[in-house]
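Chemist: here you go, sequence then predicted model.
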Amino acid sequence: MQRGVVRRRVVVRGVVQGVGFRWWCAQEADRTGVAGWVRNRLDGAVEVVVEGEQTQVDAMLAHLADGPRHARVTGVDVVAEPSQGLTAFEVEP
């Protein structure tokens, strides 16, 4: 685990697939300076892993709670995990 780096696994629920959520998420990750990944889940939710400094991760979590313009976020579940030293943000299929 890197010192000062935190990791959060997030499940975002609502109208979050088919609205550009994953690509928007990658843009927001770039703006906030976090690493990680995003992918659609079979249950209709979007799963996101975010790593970075606490303030960066907090900013990204706030963005995820709002979502992009065409999304309707109804719930966000956040779980803390040990950081894994990720250095980039990836959009998974």
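Modeler: Cool, got the structure.
Chemist: could you use CA atoms for every contact and neighbour count after this?
Modeler: OK.
Chemist: and the residue most central in space within the chain, how close does it get to V38?
Modeler: The residue at the geometric middle of the chain, judged as the C-alpha nearest the mean C-alpha position with Cα atoms, centre = their mean, is V48 (3.7 Å). Computed with Cα to Cα, to the nearest Å, the distance linking V48 and V38 is 4 Å.
Chemist: all helices for this structure, in order.
Modeler: Counting by DSSP state H, the chain has helices at residues 21-32, 54-66.
Chemist: can you count the residues close to E28?
Modeler: With neighbours defined by other Cα atoms under 10 Å, the count for E28 comes to 18.
Chemist: alright, now check it against this:
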Amino acid sequence: MQGVGFRWWTRARALEIGVLGYASNLDDGRVQVVAEGPREYCERLLELLRTAPDTPGQVVGVADLWGEPRGGYDGFAIR
């Protein structure tokens, strides 16, 4: 999804919800999103990534992996 504004759209949603982390392009064209915050906030972001009708580009799949928060994020970055 590179070049269509998906990372910026994701950043805007993350900031609205209140999660920290980043969105970055991977070499194969996928976008990696790392988010930290209260579980319900992260679940809301995941739901938007899966179902929001206004995402730039086309989302064909969302895989989620849960882990312990590591901290160290200041806001939500675009990488």
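Modeler: Yep, that arrived. Only a predicted model underlies this, so the values are computations on that prediction, with no experimental measurement involved.
Chemist: how alike are these chains, TM-score-wise?
Modeler: Here the TM-score of the superposed chains, computed with TM-score structural alignment, normalised by the length of structure 2 as the reference length, equals 0.87; 77 aligned residues with a Cα RMSD of 1.4 Å.
Chemist: excluding its backbone neighbours, what's nearest A35 of structure 2?
Modeler: Here the nearest residue to A35 of structure 2 in space, its sequence neighbours aside, is G21; by Cα to Cα, 6 or more residues apart in numbering that works out to 4.5 Å.
Chemist: looking for the alignment partner of D64 of structure 2 in structure 1.
Modeler: In structure 1, the residue matched to D64 of structure 2 (TM-score structural alignment) is V78.
Chemist: ok, the residue nearest to its match when sequence neighbours are not counted to R72 of structure 1 distance?
Modeler: Residue nearest to V78 of structure 1 in three dimensions, not counting chain neighbours: V10, with 4.6 Å by Cα to Cα, 6+ apart. Separation of V10 of structure 1 from R72 of structure 1 (Cα to Cα) stands at 16 Å.
Chemist: map the residue nearest to the centre of structure 1 onto structure 2.
Modeler: So, by TM-score structural alignment, V48 of structure 1 is matched to V33.
Chemist: wait, what's in contact with the residue nearest to its match when sequence neighbours are not counted?
Modeler: Nearest-residue entry for V33 of structure 2: A23, 4.4 Å, with adjacent residues in sequence omitted and distances by Cα to Cα, 6+ apart. When the contact criterion is Cα atoms under 8 Å, 6 or more residues apart in numbering, the partners of A23 of structure 2 are 7, 10-11, 31-34, 76-79.
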